[in-house]
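Colleague: Structure here, sequence nowhere to be found:
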């Protein structure tokens, strides 16, 4: 849609409020609602003077806080009924952020959506017209999460802290003979064990009917206690990032309406699988998939595609600061739970950081690479931008990834890994931030040094708070020392 079509739709559909959406530097969704009668053509020309940037984490100081929200009419969508218990009809529009006048030079450098836009413009330097992205979004839906006595107990009241998770599917729940799923036994169960099939289908229906987001598949995932996965049909870079924000928010909203809680925290349950966001990527020049090479007998992957893979693998440790941005992320990146911990690529090999799907050959449309490292706490705009820039760096510098690894990487000896030149991912958020500090040149032209410094500073503080907080596990282990 353009702005005129949006204004006409608002009138014809009797839209009461428009929710203007944007995200902070960590991908957290923010919203301001404005009555439809207060929106006019000028709103799309000069933007909305509605943002106090000093109140958004990681944005601006209080003495330079005025910013403009510029609505993107192409992102206009009518919202599902779950968004308003008052039965009003609402719509949403994503906004770009501007610092002062509305022109390309004034685009705010800490606007995640703007960073993704800027990264996508780098494609033209290599004759590539667009990229397609297809994330697999994993998450948990619990009946409740109880944190007691408070999330700050250990540091503020010295009273200790802990948490409990309740789910009809959990093996520790009472009265759940027909719904219990043991640890690591939740892959594709049928009803009645799968208690969330109806919930996922409701989400998928709303995603398609309201947001126009097409779904490849939905299913229960490997973990117990309501681990789910929704796979999105591929789309171009910015459209897909917007879609991921919408999907995550709708899941949370619909779970809340059902008195449940949805979480994209990667590893909430000890001893069980965690949630990932495997991200499929392909490069295109008009209608030609430049990752595809029919004559390549190994992977039917072009040399450009191999260089793209090489770029991502060469920057994998630094990328973790963006693709796996929480302290909890590194409780997922451990051996034994189907998460990648080794930096290599393979064909149909889910033990590698990068997998090139090989279901069938001679399929140009579906030739792609899947990066299996990210988790759903990542800011999708930054994730896409960083992966793209790493891949393009690989193409520019002809970084060859070597031969694909055919073995189960989890079972390779240390000696074999050295022979195959297989590195390891960071084991902590601090490790990934340290890697980013020493390997950020490939990002700086788009992300800017200012953004990377602010992002890293806030994340280092997050890690420090985590590292200094005693946990229930530590107390039980060391109290009698």
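Modeller: Yep, it's here. Small disclaimer: the values here were computed from a predicted structure and weren't measured.

Colleague: can we go C-alpha only for contacts and neighbour counts from here?
Modeller: Fine.

Colleague: If we ignore the residues flanking it in sequence, what's nearest residue 218?
Modeller: residue 230 (4.5 Å; CA to CA, 6 or more residues apart in numbering).

Colleague: What count of nearby residues applies to residue 467?
Modeller: 12 (other CA atoms under 10 Å).

Colleague: ok so, going back, where does the residue nearest to residue 218 fall, secondary structure wise?
Modeller: strand 227-232 (DSSP states H and E).

Colleague: what sits up against that strand?
Modeller: With contacts defined as CA atoms under 8 Å, 6 or more residues apart in numbering, strand 227-232 is touched by 134-141, 186, 200, 213-221, 275.

Colleague: List the contacts of residue 377.
Modeller: Residue 377 neighbours (CA under 8 Å, 6+ apart): 264, 265, 266, 324, 325, 326.

Colleague: Counting neighbours, what do you get for the residue nearest to residue 218?
Modeller: 23.

Colleague: Quickly note the distance from it to residue 248.
Modeller: 10 Å (CA to CA, to the nearest Å).

Colleague: Surely residue 319 is in contact with residue 386?
Modeller: Yes. Between residue 319 and residue 386 there is a contact at 6.9 Å, judged by CA atoms under 8 Å.

Colleague: Check it against this one:
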């Protein structure tokens, strides 16, 4: 969409306000609101100047920023009367791109990809999240408690449970289908971010799954950030709350964030080869090889929280690729020339989508440049002994956030030209503090296991 087209839509609807969204280091959309009359074509080049955004990016000093509306992210907030939105890129006072602007990372990664493959990357992605009827979380010195009421929970005696399992349930057992469909409609009709499918997840407790149509990598990141915002806003209207935690419940399915990458020339995926037994072109093999070579440091961006590694503790992801086995970090699919033929299985929904996509693209391009062959297994990596995995150079993903940070410190050259040194440093500092805070805070497990000893 061109800037003029967006302005014409905005004027025709008599919109009063425009929210200028910009993702922070966590990938969460922040906002400043301006009057719709202040939007004109010049503002797409000059931007809106603000002086109070520094703390959003963990800056230690005040700086002036310009929010630059991106025309192709124009949308309407149906829960907020007469209000539209644009996601914005950010420039500094000297009109250069702000190096901590997280949208810049995925844009730079796209250009790196295009320099190698002549076309921009396309992404298909799906994400899980849970819905609940609210939450009560108390973590004071005097009281530690978590209560998450949900219509489908086994502890809810009035829950509709007319199926042996709620995995991929239909109505009426699929208690949140109406809310989920509202979210999908909002994304498709109000933000032009088309949802391909949605349904109940494989969990027995209120898990949702949503899959987007293919789109450019930067739009895929915008779509996921917008989904999180829309899910919360639609949830509030329906007295429901989503959670994108990697592992919100100990005895149920974790939440996944899976995505596939392709590049199409005249409708054919450059990663496809009909003569290969796995239908992978040599470029696909090198690209996957780069992802697997850097998977342990990539985990810092794709699995960036303490909770992420509780998911990986039960999901058991390895630095290998293969067919029909979820324990491989990269899952290979049978494909046609127009299909996406491999999928990343290890990211989780708590990832900043801009960082996750940018880092994976950078790793794949590094594999293309170095002609890195992937470790493709015919057997499941889970059934191999540690010695067998070691001989095949198959490794576990990191087991903790601090281990992922350590991996990144020793393996980060492939990120040059995509991530600035400052943005990696600031994000790492935030995550180190998060890890330290988690280590000093007693958990529910601590109380259950040790309180009476």
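Modeller: Happy to help now that I have it. These figures come from a predicted structure and were not determined experimentally.

Colleague: re earlier: save the contacts of residue 377 of the first structure as a markdown table, and put in neighbour count, secondary structure and distance to residue 36 of the first structure too.
Modeller: Listed next are the contacts of residue 377 of the first structure as a markdown table, based on neighbours: other CA atoms under 10 Å; DSSP: H, G, I helix; E, B strand; the rest coil; distance: CA to CA, whole Å:
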| residue | neighbour count | secondary structure | distance to residue 36 of the first structure |
| --- | --- | --- | --- |
| 264 | 23 | coil | 32 |
| 265 | 20 | coil | 35 |
| 266 | 27 | coil | 38 |
| 324 | 27 | coil | 38 |
| 325 | 25 | coil | 37 |
| 326 | 23 | coil | 38 |
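
Colleague: Which residue in the second structure aligns with residue 432 of the first structure?
Modeller: Using TM-score structural alignment, the partner of residue 432 of the first structure in the second structure is residue 404.

Colleague: Quick one: the helices in the stretch 51-200 of the second structure, in order.
Modeller: 102-117, 177-185 (DSSP state H, counting those that start in this stretch).

Colleague: Looks like the match of residue 432 of the first structure contacts residue 296 (just checking).
Modeller: Yes. Residue 404 of the second structure lies in contact with residue 296 (CA under 8 Å); the separation is 6.5 Å.

Colleague: what's the overlap in contacts for these two?
Modeller: Common neighbours of residue 404 of the second structure and residue 296 (CA under 8 Å, 6+ apart) are residue 398.

Colleague: Show me the helices in the stretch 301-450 of the first structure, by range?
Modeller: Using DSSP H, counting those that start in this stretch, helices in the stretch 301-450 of the first structure cover 303-314, 316-323, 329-332, 380-396, 414-419, 429-438, 441-447, 449-468.

Colleague: quick one on the thing from earlier: now check the second structure for the residue matching the residue nearest to residue 218 of the first structure.
Modeller: Residue 230 of the first structure maps onto residue 210 in the second structure, by TM-score structural alignment.

Colleague: Any idea which of the helices of the stretch 51-200 of the second structure gets closest to residue 262 of the second structure?
Modeller: helix 102-117 (10.4 Å; CA to CA).

Colleague: just checking, what packs against the closest one?
Modeller: helix 217-237, helix 353-370 (3 or more CA pairs under 8 Å, 6 or more residues apart in numbering; DSSP states H and E).

Colleague: Now tabulate the ones you listed in TSV and tack on distance to residue 39 of the second structure.
Modeller: Listed next are those as TSV, based on distance: least, CA to CA, whole Å:
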stretch	distance to residue 39 of the second structure
helix 217-237	21
helix 353-370	26
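
Colleague: ok, and which of these has the densest surroundings?
Modeller: helix 353-370 (a mean of 26; mean count of other CA atoms under 10 Å).

Colleague: circling back: dump the helices of the stretch 51-200 of the second structure into TSV; add mean neighbour count and distance to residue 268 of the second structure as well.
Modeller: Output for those, formatted as TSV (neighbours: other CA atoms under 10 Å; distance: least, CA to CA, whole Å):
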stretch	mean neighbour count	distance to residue 268 of the second structure
helix 102-117	21	13
helix 177-185	18	29
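
Colleague: Of these, give the one that comes closest to residue 282 of the second structure.
Modeller: helix 102-117 (12.3 Å).

Colleague: so how much does that closest one differ from the first structure once superposed?
Modeller: Helix 102-117 of the second structure differs from its equivalent in the first structure by a mean of 1.4 Å after superposition (mean CA distance after the TM-score superposition for the first structure).

Colleague: Run the angle between that helix and helix 421-439 for me.
Modeller: Put simply, helix 102-117 of the second structure runs at 120 degrees to helix 421-439, going by axes from the mean of the first three to the mean of the last three CA atoms, to 10 degrees.
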